[in-house]
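Trainee: Build the 3D model from these lines:
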Amino acid sequence: MEWLSWFDARDYEFARQVLQRGTAALYLIAFLSTLNQFPALLGERGLLPVPAFLDFARRLGRPTLFRWRYSDALLKAVCWVGIVLAALLVAGLPQAGPPWLPMLAFLAMWFLYMSIVNVGQTFYGFGWEILLLEAGFTMAFLGSDQTPPPTTILILILWLVFRLEFGAGMIKIRGGREWRDMTAMYYHHETQPMPGPLSRQAHLLPRPLHKVEVLGNHFAQLVVPFFLFAPQPLASIAAGIIILTQLWLVASGNFAWLNWQAIVLAFAGVSDPVAHAVFPFIPLEWHKAAETPAWWLAVVVVVTVLLLVLSYRPLLNLFSRRQLMNASFNRWRLVNAYGAFGTVTKQRIEIVVEGTLGEEPEAPDDHWLEYGFKGKPGDVRRLPRQWAPYHLRLDWLMWFLPLRTVHEDWFYAFLDKLLEADKPTLRLLRLDPFDGERPRWLRARSYLYRFASRAEFRETGDRWVRVLLYEAIPPISLSPRRRRLP
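Mentor: Got it, this is the predicted structure:
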């Protein structure tokens, strides 16, 4: 049907492949992260057990498979189903069939992961959770290899990228002064939640280059997103700029799958001719898809109208003086508001957990041994690891503790688990200094951390310099009965 030519984006087959397979790969990582960490954090014997949260969850009215019953076995079954579906989509098997097949696979992953997020409490309160949910739902309507990519869905994906980038840019402009006076990157690489192996080198760059980083960020987030909707090749150039800036964030930090999802989504603006011109090994002409069936056209049009209607409040939010970030306006987590780092932390405060086997807590400091976390800084000589797109949820919340309060329920529950030498909890850590034995006492100390200069590193081999600030939680014990020292 000639009149449907506007609906078929036949020059965006490469984009569809990247969008569907890339998003499915991130779902696989998200389900794997949940499988490995959820039982210890939120399971039946977790730090914030889901069974105790279900009454409140029901009052919220958010959809979840666990609305009436939770068990660790059911959670693991959900994760394994999600992993299998994601692996099939990464391999492209559902896409080889009719368009309803990948649609059902993506919608199933979306609902399964939403079921997890909606009971995940503070451990799932990150912007990239709702970003993954919105992306998964939208990818469901990109069709299959049997139909051309639908133009309206590609535009909606670009609208998602626009909200993600422009929203983050506006949050920064309205936020801390450091984004306006160009000094934000003096601090960011050092104080970000989870530094990577190159973060120290990025921090030690000359300050004029840090100002260039801020200018580049403002350009990429406040100017470039508008060109995603321009004719080709401008749209592809805009997408390329976003991809490059996100790759820099990947190299210099650990933000779970936030940056990788932004990279994948930006490919919605890259046409086949441009992709082939930059990388000739990418085919210029893919297999010819059949005409779009009328029923599929109807499905896509209905979904397009739905997402456009739901865009009203996020659009207003972008230009609101009280702009919300990482917020959902409906219980299905669709068409959300995004943004991060409206202000940049100027100093890095770390909570260090230590234990001792001594009978009394007045033991000398050298009798106290430090627990090691996988991602968050601790050992001053240890090179930070690259974890993203895998998400270390416990480590991330440890970063928030000194910014809020150490007296959070989940943190005291965590200390209790360490006192019990709880094996699932200890598996979340890199180092248990007691090799599975129960410590008699635990304490939490607050330290000021900063990256060592090049001269300091050559002299000592330390990558961090830390200074003890105060004792955040005095020694606590479970034996002979629970007691805390004043």
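Trainee: going forward, measure contacts between C-alpha atoms and count neighbours the same way
Mentor: OK.
Trainee: and the closest residue to residue 439 other than its chain neighbours, how many neighbours?
Mentor: Counting by CA to CA, 6 or more residues apart in numbering, residue 439 lies nearest to residue 357, which is 4.9 Å off, once chain neighbours are set aside. Neighbours of residue 357 under the rule other CA atoms under 10 Å: 17.
Trainee: same question, residue 219
Mentor: 16.
Trainee: helices or strands up against the longest helix anywhere in the chain?
Mentor: With DSSP state H applied, the helix covering the greatest number of residues in the chain is identified as helix 13-42. The criterion is 3 or more CA pairs under 8 Å, 6 or more residues apart in numbering; DSSP states H and E, and the helices and strands that helix 13-42 contacts are helix 72-91, helix 100-117, helix 127-139, helix 258-266, helix 272-278, helix 423-426.
Trainee: Same list (those) but as CSV, adding mean neighbour count and distance to residue 307.
Mentor: Below are the helices and strands packed on helix 13-42 laid out as CSV (neighbours: other CA atoms under 10 Å; distance: least, CA to CA, whole Å):
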stretch, mean neighbour count, distance to residue 307
helix 72-91, 19, 23
helix 100-117, 22, 15
helix 127-139, 23, 9
helix 258-266, 24, 16
helix 272-278, 16, 26
helix 423-426, 17, 40
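Trainee: Next, the structure of the following sequence, for comparison with the previous one:
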Amino acid sequence: GMIKVRGDQCWRDLTCMDYHYETQPVPSPNSYFMHHSPAAVHKLEVLSNHFAELLAPALVLVPLRMARIIGGIVQIVFMTGITISGNLSFLNHLTMLPTICCFDDRFLSFLFSKATKDKIALLQLQASSIKRPVGFYIRKVMDISLFALLAYLSIPVVQNLCSRRQVMNTSFDPLRIVNTYGAFGSITRERTEVVMQGTTAHDPYDSSAQWLEYEFKCKPGNVTRRPCYISPYHYRLDWLMWFAAFQNYQHNPWLVHLVAKMLNNDAFISELLEHNPFLDKDPPR
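Mentor: Here you go, the predicted model:
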């Protein structure tokens, strides 16, 4: 959340969602309808984003049962909405998993039958009359130690978040336990696509040369084709093509290798594509 409000102006004037659904890496079929929502709805979406990312996380840390439950529900609803609106791989699914810790057994009891709950109540009654084993206290010590470790590792993260020179996604702790992450700090206003084409003409510069386009599995290409929905699966090549559109090939050396494979009609590359116009034919020049 911090990278957003300190980044692009559109997060502060509540207009980012006017562009996001159309310009995100891999839109889904729902992206079209959400993009055409009224401007008031887009502003509400930005406000909801700020609430879910800046305020609601604090509820998870409040030592009150209902506060944790509300915080967990907010995160799940928020991540579900993002999952519906586009193809962001498994990111949102992974983000939802830790929120399960916000819900205690009493809250989740509706998932189980009455017979199961009666058995659990009996076991809990029996366990309450038994002296707690040494392992119980060992676990408590480990829990407190882990909390202290996470609190200590969070110090530079919090300092970075509060700093006027906030830096995101530049360096990460080797154990990947506590880090400063940020996504969509800036929103593009126009969509730029890298279009891959090939020709078998002897003279590709001839005006009569026929150029055929490679079609990717999910990357926007043919404007008459319906967007796909693949989340939580992730077509990494399609995703990388979105980033390649903002840079030159020197910053994306893999793009040169991709073109070389296409020129050789590589079978493996063909499997990564939805349509190779030169499959089982002479390779392009």
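Trainee: Would you agree the residue nearest to residue 439 of structure 1 is in contact with residue 441?
Mentor: Yes: in this structure residue 357 of structure 1 lies within contact range of residue 441 using CA atoms under 8 Å: 6.8 Å.
Trainee: before we move on, back to that, read off where the longest helix of structure 1 ends up in structure 2.
Mentor: Under TM-score structural alignment, helix 13-42 of structure 1 corresponds to no residues of structure 2.
Trainee: what's the spacing between that helix and its chain's center?
Mentor: Averaged C-alpha coordinates place helix 13-42 of structure 1 at 11 Å from its chain's average position (CA atoms, centre = their mean, to the nearest Å).
Trainee: again, but for stretch 308-327 of structure 1
Mentor: Between the centre of stretch 308-327 of structure 1 and the centre of its chain there are 20 Å (CA atoms, centre = their mean).
Trainee: What's residue 221 of structure 1 aligned with over in structure 2?
Mentor: With TM-score structural alignment as the criterion, residue 221 of structure 1 pairs with residue 53.
Trainee: what about the nearest residue in space to that match that is not next to it in sequence, distance to residue 50 of structure 2?
Mentor: In space, not counting the residues next to it along the chain, residue 53 of structure 2 is nearest to residue 1; the distance is 5.0 Å by CA to CA, 6+ apart. Taking CA to CA, to the nearest Å as the criterion, residue 1 of structure 2 is separated from residue 50 of structure 2 by 6 Å.
Trainee: What's residue 74 of structure 2 aligned with over in structure 1?
Mentor: Checking TM-score structural alignment: residue 74 of structure 2 goes with residue 241.
Trainee: cool, residue 23 of structure 2 as well?
Mentor: Here residue 23 of structure 2 is matched to residue 191 in structure 1, going by TM-score structural alignment.
Trainee: Confirm for me that its match is in contact with residue 346.
Mentor: Yes: in this structure, residue 191 of structure 1 sits in contact with residue 346. The criterion is CA under 8 Å, and the distance is 6.8 Å.
Trainee: higher neighbour count, those two?
Mentor: The residue with more neighbours, out of residue 191 of structure 1 and residue 346, is residue 191; 22 against 15, by other CA under 10 Å.
Trainee: Leaving out the residues flanking it, which one is nearest to that one?
Mentor: Nearest non-adjacent residue to residue 191 of structure 1, counting by CA to CA, 6+ apart: residue 348, 5.0 Å away.
Trainee: just checking, what residue in structure 2 corresponds to that neighbour?
Mentor: Taking TM-score structural alignment as the alignment basis, one finds that residue 348 of structure 1 is matched in structure 2 by residue 191.
Trainee: My read is that residue 29 of structure 2 contacts residue 230, right?
Mentor: No: taking contact to mean CA under 8 Å, the distance of 10.4 Å between residue 29 of structure 2 and residue 230 leaves them out of contact.
Trainee: count of residues packed around residue 72 of structure 2?
Mentor: When counting by other CA under 10 Å, one arrives at 24 neighbours for residue 72 of structure 2.
Trainee: Now the nearest residue to residue 442 of structure 1 once chain neighbours are set aside: which helix or strand?
Mentor: Excluding its sequence neighbours, the residue lying closest to residue 442 of structure 1 (CA to CA, 6+ apart) is residue 355, at 4.3 Å. Taking DSSP states H and E as the criterion, the element that holds residue 355 of structure 1 is strand 348-356.
Trainee: what's the next secondary structure element after that strand?
Mentor: strand 369-370.
Trainee: Give the aligned range of that following strand in structure 2.
Mentor: By TM-score structural alignment, strand 369-370 of structure 1 lines up with residues 212-213 in structure 2.
Trainee: and the matching stretch, how far from structure 1 on average?
Mentor: In the superposition with structure 1, the aligned residues lie an average of 0.8 Å away from stretch 212-213 of structure 2, counting by mean CA distance after the TM-score superposition for structure 1.
Trainee: coming back round to it: quick one: the helices and strands packed on helix 13-42 of structure 1 as a markdown table, columns for distance to residue 379 of structure 1 too.
Mentor: As requested, the helices and strands packed on helix 13-42 of structure 1 are arranged in a markdown table below (distance: least, CA to CA, whole Å):
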| stretch | distance to residue 379 of structure 1 |
| --- | --- |
| helix 72-91 | 33 |
| helix 100-117 | 32 |
| helix 127-139 | 28 |
| helix 258-266 | 27 |
| helix 272-278 | 43 |
| helix 423-426 | 17 |
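Trainee: Next, the buried residues of stretch 188-206 of structure 2.
Mentor: Along stretch 188-206 of structure 2, the positions that meet the burial threshold by neighbour count (16 or more other CA atoms under 10 Å) are 197, 198, 199, 200.
Trainee: In structure 1, what residue corresponds to the last one?
Mentor: Superposed on structure 1 with TM-score structural alignment, residue 200 of structure 2 falls opposite residue 357.
Trainee: With residue 28 of structure 1 as the reference, measure out to that match.
Mentor: Computed with CA to CA, the distance linking residue 357 of structure 1 and residue 28 of structure 1 is 41 Å.
Trainee: after the longest strand along structure 1, next one along is what?
Mentor: With residue count as the measure and DSSP state E as the assignment, structure 1 has strand 464-477 as its longest strand. For strand 464-477 of structure 1, the succeeding helix or strand toward the C-terminus, using DSSP H and E, is strand 483-484.
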